[in-house]
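Engineer: what follows is a predicted structure for the sequence shown.
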Amino acid sequence: MKASEECLVCMLKQALNTARVATRNTAERREILNRVAALLPGMRLEQTPASLSMDVYRIAGE
């Protein structure tokens, strides 16, 4: 299954949910969201959503 435009919105939601689990610090959460948002324009929708989400979780886990 290829990703769609809706997947990009979901990536930000995943980043926020993961950031909330990872830290209570709102500045750190915002940094995670900013870093994931910067990735969105370069995400290739030919990939699967699972493949695209790997970078989201990598950033949140740093």
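Structural biologist: Cool, got the structure. Numbering: from 1, shown residues only.
Engineer: please count neighbours and contacts with C-alpha atoms only from this point.
Structural biologist: Fine.
Engineer: check which element follows the longest helix that the chain contains along the chain.
Structural biologist: When the chain is parsed with DSSP state H, its longest helix is helix 5-22. Later in the chain than helix 5-22, the nearest helix or strand by DSSP states H and E is helix 26-39.
Engineer: before we go on, here's another structure to hold up against the first:
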Amino acid sequence: MRDVMTLVPIFAFMLIPVWIPLVAMALGALHDAVAGPARMARRTTRQPAHRGSVSPAGPRVPAAGTAR
């Protein structure tokens, strides 16, 4: 039993690169779960800003080598 208790901290230390992303994902999910409904409520109460038409091809820019 003493050998196992000696190895547990060693393996826990070796798994730090695994624990850090897992903790970050858990905290991010918790933040999204708490802040999500408030964010959606803010988004639906505002009037959308009027914007001009948007081209699916993107903005018009001069072809390569033609800029002056």
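Structural biologist: Okay, I see it. It should be emphasised that the depicted structure is a prediction, and the values quoted were computed from it without experimental measurement.
Engineer: TM-score for this pair?
Structural biologist: The TM-score (TM-score structural alignment, normalised by the length of structure 1) is 0.29; 26 aligned residues with a C-alpha RMSD of 2.2 Å.
Engineer: what helix or strand does P37 of structure 2 sit in?
Structural biologist: Judged by DSSP H and E, P37 of structure 2 forms part of helix 16-45.
Engineer: leaving out sequence neighbours, find the closest residue to I59 of structure 1.
Structural biologist: I32 (6.6 Å; C-alpha to C-alpha, 6 or more residues apart in numbering).
Engineer: list the contacts for that neighbour?
Structural biologist: Each residue near I32 of structure 1 by C-alpha atoms under 8 Å, 6 or more residues apart in numbering is listed here: A15, L16, A19, I59, A60.
Engineer: of these, which is the nearest to L39 of structure 1?
Structural biologist: I59 (10.3 Å; C-alpha to C-alpha).
Engineer: tell me the centre residue of structure 1?
Structural biologist: Compute the mean C-alpha point of structure 1, and by C-alpha atoms, centre = their mean the closest residue is V56, 3.5 Å away.
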